[in-house]
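A.B. asks: Next one to model:
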Amino acid sequence: MDNFTERRLASNYRTLLFRRNASDQEIFGFECMDGWSDLIEGSLQLIQRYVGLASDVKITQVKEKFGLLRIYQRGGEEKVCQVLDICELVSSCVCELCGKSGNLTMSDGWILARCDKHGDSSHMELVESQSADERYIGSYVRSVDSILSFFGADAVRWVQQESIALGGKRPCEILGTEDGCQAVYKLLKRLEHGVGV
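C.D. replies: Have a look, this model is predicted:
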C-alpha cells in the first residue's frame, strides 16, 4: 500500500491499529494493494462506531490472502467479526489494484481480485494513488450497518445469497461500488417498511 494511504489510515484509526503507548513513529504495515483502501476504511469506520474509542479490539493484520482482503483482529464481539467477514466477501469483487469492480481470477497459479484492465499478474502497471472516495465509504458504511441491523446473526449469510431484487446478484457482488451500496440500502429500507420486492 502506498505510504500516503497507509499513513492516513493509521492516523484516522490509531486506537484500532496500535497499542495505547505506541509512538507516533510506528507504522502498521498494510500488506495489500491500494485498490482495497476504501473498503478497509469503511470497515474500520464501522468497527470504531460499534466499539468506540475505549476499545479492547485491536486489528492485528491487514493483508491479501488467496485473492481476498483478510483483516485479523483480537477482541470484539460478533458484530466486529461480521463486519470483517462482509469486507472479505466484498473484496472478491473489487480490483485490488485500482478499486474498480472486478472478480477473482487465476493467473500463473495465483488467485487475484482484478478488474478487466488488470486481469492478469503480468499487468501490474503502477496505478496512480487516489484520495479516499468519501462518498463510496459513506455509502458502504451505511449499507453494511443496515445489513447488520436488519439481519443480525444472519447478515453474512444474506450478503452471499442471490437476490431477485438486486438483479439476481449477491449483495457482496455489488457492495464494491457506490451505486451498489445505494441499491442494497434502498432494498433494506423497502423491506423494513414491509414493501414487497
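A.B. asks: C-alpha from now on. contacts and neighbour counts both.
C.D. replies: Will do.
A.B. asks: tell me the contacts of the residue nearest to Ser101 when sequence neighbours are not counted?
C.D. replies: Counting by CA to CA, 6 or more residues apart in numbering, the nearest residue to Ser101 once its immediate chain neighbours are dropped is Val94, at 4.7 Å. The contact partners of Val94, by CA atoms under 8 Å, 6 or more residues apart in numbering, come to Gly35, Trp36, Lys100, Ser101, Gly102, Asn103, Ala113, Arg114, Cys115, Gly176.
A.B. asks: what's the most centrally placed residue in the chain in contact with, if anything?
C.D. replies: Among the residues of the chain, Leu39 comes closest to the average C-alpha position under CA atoms, centre = their mean, at 3.2 Å. Contact partners of Leu39, counting by CA under 8 Å, 6+ apart, are Cys87, Ser91, Ile137, Tyr140, Gly176.
A.B. asks: Please give the structure of this sequence too, so both can be compared:
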Amino acid sequence: MNNFIERLLANQYRTLLFPKDFSGDAVFGFECNDGWANLIEATLRLTRRHAELKALDVKVTQAKEKFGQLRIYHSGSDEDIGSVFEIAQLASGCICELCGKPGEVVSLEGWLVARCGKHSARGHLDPIEAHIADEKYITSYTQAVDAILAFFGAGAVHWVQEERTAFAGRHPSEMLATEEGCQAIFTFLKRLEHGVGV
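C.D. replies: Presented below is the predicted three-dimensional model:
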C-alpha cells in the first residue's frame, strides 16, 4: 500500500495498530494494494468504535491479501469485532484491490486476486488512479455493517454470505462493495427493524 495512505491510517488508528507505549512516526505495513484502503478504513473505524464501547484492547497484528481477499489478524477482540473482520474479508473479494471498483476473485497467472473487469486482463498496464478516501462509502459501509451486527448478532457473517431474495438473489457481501449497495442493506434492515414490509 502507498506509504502516504499507510501513514494516514497509522496516525488515525494508532491505538489499534501499535502498542500503548509506542511513540514515533511509523508505517504499519498493510500488505495489499490501495484499492482496499476505503474498506480497511471503514473496518478500523467500526473496530475502534466497538472496542471503545466495550473497553477492549484490540490490536491488529497484520493486514494482508491472501487468496484474493483481505485478511486481518488481530487479538483482544470479541465476537462482534471478529464478525467485522470476517465481513470485511468477504466484501474484499468483491472489490478490485487495485482501484477499489466492484470486482470479483479471479485467477490471474496462477494467483487468486480481486479484480474489476478493467484490471483482470493479463499483463494489465493501465495506470491506477491515485487513491482518494471516499467518506460517503466509508460511512455507508460502517452503517450497513453496524445494522447487520445489530440485527443478526452471531449470524451476521452467515447472512452476508448467502444469496438474498430481498436483493434479487445477490449476496450482501457483494453489495458491500459500493455505497449504493451499503445504503440498500441499511435501508432494508431498518425497515425490518421497524416492522415495515419490504
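A.B. asks: Pull the most distant pair out of the contacts of Leu39 of structure 1.
C.D. replies: Farthest pair in the contacts of Leu39 of structure 1 (CA to CA) is Ser91 and Ile137. Separation: 13.8 Å.
A.B. asks: Quick check on these two: which one has the bigger neighbour count.
C.D. replies: Ser91 (31 against 23; other CA atoms under 10 Å).
A.B. asks: That one is in contact with Asp38, isn't it?
C.D. replies: No - judged on CA atoms under 8 Å, Ser91 of structure 1 makes no contact with Asp38 at a distance of 10.6 Å.
A.B. asks: Which element, helix or strand, includes the alignment partner in structure 2 of Glu173 of structure 1?
C.D. replies: In structure 2, the residue matched to Glu173 of structure 1 (TM-score structural alignment) is Glu174. Using DSSP states H and E, Glu174 of structure 2 sits in helix 172-175.
A.B. asks: Could you look up the next helix or strand downstream of that helix?
C.D. replies: helix 179-193.
A.B. asks: Mean distance of that following helix to its aligned residues in structure 1, please.
C.D. replies: Comparison of helix 179-193 of structure 2 with structure 1 after fitting gives an average deviation of 0.6 Å (mean CA distance after the TM-score superposition for structure 1).
A.B. asks: And that helix, what does it pack against?
C.D. replies: Secondary-structure packing of helix 179-193 of structure 2 (3 or more CA pairs under 8 Å, 6 or more residues apart in numbering; DSSP states H and E): helix 135-152, helix 172-175.
A.B. asks: Looking at those helices, which one is packed in the most?
C.D. replies: Among these, helix 172-175 has the highest mean neighbour count (mean count of other CA atoms under 10 Å), at a mean of 23.
A.B. asks: returning to what we had before: in a markdown table, list the helices and strands packed on helix 179-193 of structure 2 along with distance to His194 of structure 2.
C.D. replies: Output for these, formatted as a markdown table (distance: least, CA to CA, whole Å):
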| stretch | distance to His194 of structure 2 |
| --- | --- |
| helix 135-152 | 11 |
| helix 172-175 | 20 |
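A.B. asks: For His124 of structure 2, which of those helices is the nearest?
C.D. replies: helix 172-175 (23.8 Å).
A.B. asks: And that closest one against structure 1, how far off on average?
C.D. replies: Relative to structure 1, helix 172-175 of structure 2 is 0.5 Å off (mean CA distance after the TM-score superposition for structure 1).
A.B. asks: Work out the gap between that helix and the centre of the chain.
C.D. replies: Mean-position distance between helix 172-175 of structure 2 and its chain equals 11 Å (CA atoms, centre = their mean, to the nearest Å).
A.B. asks: outside of that helix, which residues touch it?
C.D. replies: For helix 172-175 of structure 2, the surrounding residues in contact (CA under 8 Å, 6+ apart) are 87, 90-91, 94, 159-164, 181-182, 185.
A.B. asks: likewise stretch 133-149 of structure 2?
C.D. replies: With contact meaning CA under 8 Å, 6+ apart, stretch 133-149 of structure 2 is reached by 37-39, 41-43, 45-46, 80, 83-84, 87, 156, 176, 178-179, 182-183, 185-186, 189-190.
A.B. asks: Same check on stretch 11-28 of structure 1?
C.D. replies: Glu6, Arg7, Ala10, Leu44, Gln45, Gln48, Leu53, Ser55, Val57, Lys58, Ile59, Thr60.
A.B. asks: what do you get for stretch 151-167 of structure 1?
C.D. replies: So stretch 151-167 of structure 1 is contacted by 82, 85-86, 89, 147-148, 168-172, 183-184, 187, 197 (CA under 8 Å, 6+ apart).
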